[in-house]
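Colleague: Give me coordinates for this.
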Amino acid sequence: MTSTTRRSVLAGAALAASFAVAPAFAQAPTEIELFFPVPVDGQLARDMTALIKEFNEKNPAIKATPVYTGSYDETLIKTRAAMKAGKPPAAVIMSANFLLDLKIEGEIQKLDDLIKADGKTNDAYMGQFFRALHGNAVLDRSVYGVPFHNSTPLLYVNADHFKEAGLDPEKLPTNWEELAAAARKLTKREGDRVTRWGIMAPSNYDYGGWILQALTQSNGGQWFNVDYGGEVYYDSPSMLGALTFWSDLVAKHKVHPAGVQAGGAVSTAFLSGQASMMLLSTGSLTHIRTNAKFPYKVAFDAGRDDERGAADRHLVLHVLRHEGDLVGELRVGADMG
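Modeller: Just a heads-up that it's a prediction; the model follows:
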């Protein structure tokens, strides 16, 4: 998993068999299941049901049934249980973290033959996705998954709070020093009690690791070898610097709450005005757009200016352009209220 992405559609053991043997005019449709998690805010479960309904209408020879399977880890556990029971799902939406492990265990199969049968090469097939997403799907030059539900951490800002604190919502923080300084001005206290946090970020499993990875890359490093997954860099200066920065927001600057913060609690605090900024997935953008009663802005991770950051920018703008009827003219820091 890169900080750019979180999910991939992984081929289950039944995928190729289900589609390969289905006759063009079968009397009864081939029935398959799709397991999927919902790890972010919003209406992804309802959207998934709508997508499957559309698929079934366009492919009458196949009847796909979506099965909500909880978190990433719960989805992995339920998928493996279904495999042991001899009833594997045809496909699974799962954290790309599991891709290599599933391949090693022989629990997924290559999509190469299906791609070839569709008249494409692997390179041509993967060419429709941003290059930064290829690591979620390709191992040893073979395709094992389809990038899907891809997301990246995004900075959300309450524009009214910025104005109230004497900050310019048209000039959002571009580095960690500016981010911490803004958070200090935005934090409100009544005596020893904090009534509004300057910034919040989710730290629950495995959201927290994803945010920390983004901060590490913003600090010019990686926390694992992208070419060899067995090598990790948890004690590197860039990793320790990122962890120190996050820790300082809590203990030194006192602008971020202590303890484990769940993603849902972070978005709730932002929407209720109890947090002025938050680092959260682009997957929560529609949820914020639908429920925010105030003007807000979004920006990329403060301090990031590298190739991976450029890939994130393209991904975020791609997401935003799909809401062009609401967003209008887009730019970094564009008004979202």
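Colleague: make it CA atoms for all contacts and neighbour counts henceforth
Modeller: Fine.
Colleague: what's the burial count for H256?
Modeller: 28 (other CA atoms under 10 Å).
Colleague: roughly how far apart are it and K188?
Modeller: For H256, the distance to K188 equals 11 Å [CA to CA, to the nearest Å].
Colleague: and what of A311?
Modeller: 35 Å.
Colleague: more neighbours, those two?
Modeller: K188 (19 against 16).
Colleague: Second chain to compare with the first, below:
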Amino acid sequence: MSRRTALLATAATLAAPRLALASPVEIEVHYAMPLVYKDVKEQIAAEFMRRNADVKVSYRTPSPNYEDGTQLVLRQAVAGQQPDLTFQGLNRVRGIAERNLALDLSPLLAQEGDAGALGYSPELLSLGRAAGIQAGLAFATSNPIVYVNADLFRRAGLDPDRPLTTWDEVIEASKRITALGNGIHGSYYRWQGDWMYSSLLFGFGGRMMNEAETEVGFAGPEGRATLGVLDRLVREGGMPTLAGEAGAQAFAAGRIGMYFWSTAFLRSAINSLGQNFALTTWAFPRGDREKGRLPTGGAAGVVLARDPARQRAAYRFLRFATSPEGTAIMVKGTGYVPVNALAGADSSHLGDFYRANPLFRTGVNQMPLMVPWFAFPGPNGVRITRVITDNITRVVEQKAPIDTALADMAAEVARLLPRA
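Modeller: Coordinates of the predicted model:
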């Protein structure tokens, strides 16, 4: 069956009255980052199957991160063994769509009427648009925030209730907290990956590429300022050169004053802290208060199924996962901000939750600053992320000066981009 024929068949099925499928359909679903998502994924699947007895949702072994998840699905697709539905990092949807693997969801949404009435705003729909189609629906969105150990701030003579808004203030506070000694560090910025790099870069008003996508956009003053912050956090602020989860563990153990990371970590942070210390959250500092923006992290569901019945079942599950009910489960269990506009406005879903949980409001308050997580064109997106991380690591580990690392990073990324 051709892709167009399969799509038309699926749309026709959705146009018919909502009758139970003739026999149970099992769909296989893939996602990444189980440390963040596992509990909410299980809850959403259980609630969906309780309401839809004609569909069985089975999860494949999750990938440890978005990059590994993309590479896994692309390899499986070569052999025709891709899952029916995959949840990919928002910056990886483009690569899936450009390979003609993603089902265009636009006709399916149109069959249900006004997408806005379903809670899908144009801005949120744009997060799943790529290669000229509606390649996915955003499932979880995040932005970077500051996790603050209020006890360490008070020990250093600082006020945790006064958010720091500039990087100079952050570095000075980090220096004072590090001076407490005994293995205490003032700050930890989780630098691995292009998302946290873009958080700094976009905050300075920078871009990953120029608007025409003809050349690298981070090689200028904004990119230099971005690496400069990381360099100063290490040299002046005493930031440790920990990798990945080691930074989160050090923060949870009460040895880090400020932890810069995604809102997605919030529920995990609250659960892991116990009575270790008092936690608060701040808005993410922006180097340029006027031009600065923040990248939208998170994931989108992409339907890869080829069989019409499984396409329909996968779409139904994705719609539930991104509905007000699914969004409420996801937000409460993680810290991501809502992907469905109806969820935040309804007290039965999240309205009352935010009033009772002020730590979760920090990310919501930053939503007007959110812009898409940039996706590099061409087939080398994952390799580009590694190049960026490797060169940032050289700066953090004090193995290369800022200008050298920036020039190398720009040159290496340029070589991996498609040629005109």
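Colleague: Please work out the TM-score for the two chains.
Modeller: Here the superposed chains carry a TM-score of 0.78, computed using TM-score structural alignment, normalised by the length of the first structure; 304 aligned residues with a CA RMSD of 3.3 Å.
Colleague: picking up where we left off before, mutual contacts of H256 and K188 of the first structure, please.
Modeller: W197, G198 (CA atoms under 8 Å, 6 or more residues apart in numbering).
Colleague: Next, the buried residues of stretch 93-108 of the first structure.
Modeller: Going by neighbour count (16 or more other CA atoms under 10 Å), the buried part of stretch 93-108 of the first structure is I93, M94, S95, A96, N97, F98, L99, L100, L102, E107, I108.
Colleague: Identify all contacting residues around that stretch.
Modeller: 1, 6-13, 34-37, 72, 75-76, 109, 136-137, 139, 144, 148.
Colleague: Inside helices: which ones of those residues?
Modeller: Within the contacts of stretch 93-108 of the first structure, residues falling in helices by DSSP state H are Y72, T75, L76.
Colleague: List only buried entries from the residues you listed.
Modeller: Counted by 16+ other CA under 10 Å, those give Y72, T75, L76 as buried.
Colleague: Save these as CSV, and put in distance to A22 of the first structure too.
Modeller: Formatted as CSV, those follow (distance: CA to CA, whole Å):
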residue, distance to A22 of the first structure
Y72, 30
T75, 27
L76, 27
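Colleague: which residues in the stretch 51-200 of the second structure form strands?
Modeller: 55-59, 85-89, 129-130, 133-134, 137-142, 144-149, 185-189 (DSSP state E, counting those that start in this stretch).
Colleague: Indicate which one of those is closest to F204 of the second structure.
Modeller: strand 144-149 (14.1 Å; CA to CA).
Colleague: That closest one vs the first structure, average distance?
Modeller: With mean CA distance after the TM-score superposition for the first structure, strand 144-149 of the second structure departs from the first structure by a mean of 0.8 Å once superposed.
Colleague: so that strand corresponds to what in the first structure?
Modeller: With TM-score structural alignment applied, strand 144-149 of the second structure matches the range 153-158 in the first structure.
Colleague: Just the residues contacting the longest strand belonging to the second structure, thanks.
Modeller: Ranked by residue count, the top strand of the second structure under DSSP state E comes out as strand 294-303. The contact list for strand 294-303 of the second structure (CA under 8 Å, 6+ apart) reads 84-90, 93, 102-103, 127-128, 135-144, 195, 198-199, 202-203, 262, 311, 314-315, 318, 336, 369-374.
Colleague: cool, stretch 238-250 of the first structure as well?
Modeller: So stretch 238-250 of the first structure is contacted by 176, 180, 212-213, 215-217, 219-223, 233-234, 254-258 (CA under 8 Å, 6+ apart).
Colleague: returning to what we had before: from the buried ones among the ones in helices among the contacts of stretch 93-108 of the first structure, which is closest to R304 of the first structure?
Modeller: Using CA to CA, those come closest to R304 of the first structure at Y72, 27.2 Å.
Colleague: do you know how far the closest one is from Q109 of the first structure?
Modeller: 20 Å.
Colleague: Same question for M200 of the first structure.
Modeller: 40 Å.
Colleague: who has more neighbours, these two?
Modeller: M200 (30 against 20).
Colleague: For the more buried one, give me its contacts.
Modeller: H256, P257, V266, A275, M277, M278, L279.
Colleague: let's go with 10 Å and repeat that
Modeller: M200 of the first structure makes contacts with 155-156, 183, 246, 249-250, 255-258, 261, 263, 265-267, 269-270, 274-280, as judged by CA atoms under 10 Å, 6 or more residues apart in numbering.
Colleague: Could you pick out the buried ones from these?
Modeller: 155-156, 183, 246, 249-250, 255-257, 261, 263, 266-267, 269-270, 274-280.
Colleague: Can you tell me which of these end up in strands?
Modeller: Per DSSP E, those map to strands at L155, Y156, M277, M278, L279, L280.
Colleague: ok, so of these, who is nearest G328 of the first structure?
Modeller: Y156 (18.1 Å).
Colleague: The closest one contacts M277, doesn't it?
Modeller: Yes - using CA atoms under 10 Å, Y156 of the first structure is in contact with M277, at 5.5 Å.
Colleague: joint contacts of the two?
Modeller: By CA under 10 Å, 6+ apart, the residues touching both Y156 of the first structure and M277 are I199, M200, S267, F270, Y296, K297, V298.
Colleague: Show me which of the residues you listed is closest to P29 of the first structure.
Modeller: S267 (41.6 Å).
Colleague: State the distance from the residue positioned nearest the centre of the first structure to R308 of the first structure.
Modeller: Centroid-nearest residue in the first structure, with CA atoms, centre = their mean: S151, separated by 3.3 Å. Separation of S151 of the first structure from R308 of the first structure (CA to CA): 13 Å.
Colleague: Ok, S284 of the first structure next?
Modeller: 21 Å.
Colleague: can you check K297 of the first structure too?
Modeller: 22 Å.
Colleague: Likewise for K103 of the first structure?
Modeller: 26 Å.
Colleague: picking up where we left off before, closest one of the buried residues of stretch 93-108 of the first structure to A61 of the first structure?
Modeller: I93 (22.1 Å).
Colleague: That closest one maps to what in the second structure?
Modeller: Per TM-score structural alignment, I93 of the first structure is aligned with F87.
Colleague: Skipping its backbone neighbours, what lies nearest its match in space?
Modeller: Spatially, and ignoring its direct neighbours in sequence, F87 of the second structure is nearest to G301 (4.3 Å; CA to CA, 6 or more residues apart in numbering).
Colleague: Just give me the neighbour total for that neighbour.
Modeller: Around G301 of the second structure there are 30 residues (other CA under 10 Å).
Colleague: what do you get for D306 of the first structure?
Modeller: For D306 of the first structure, using other CA under 10 Å, the count is 12.
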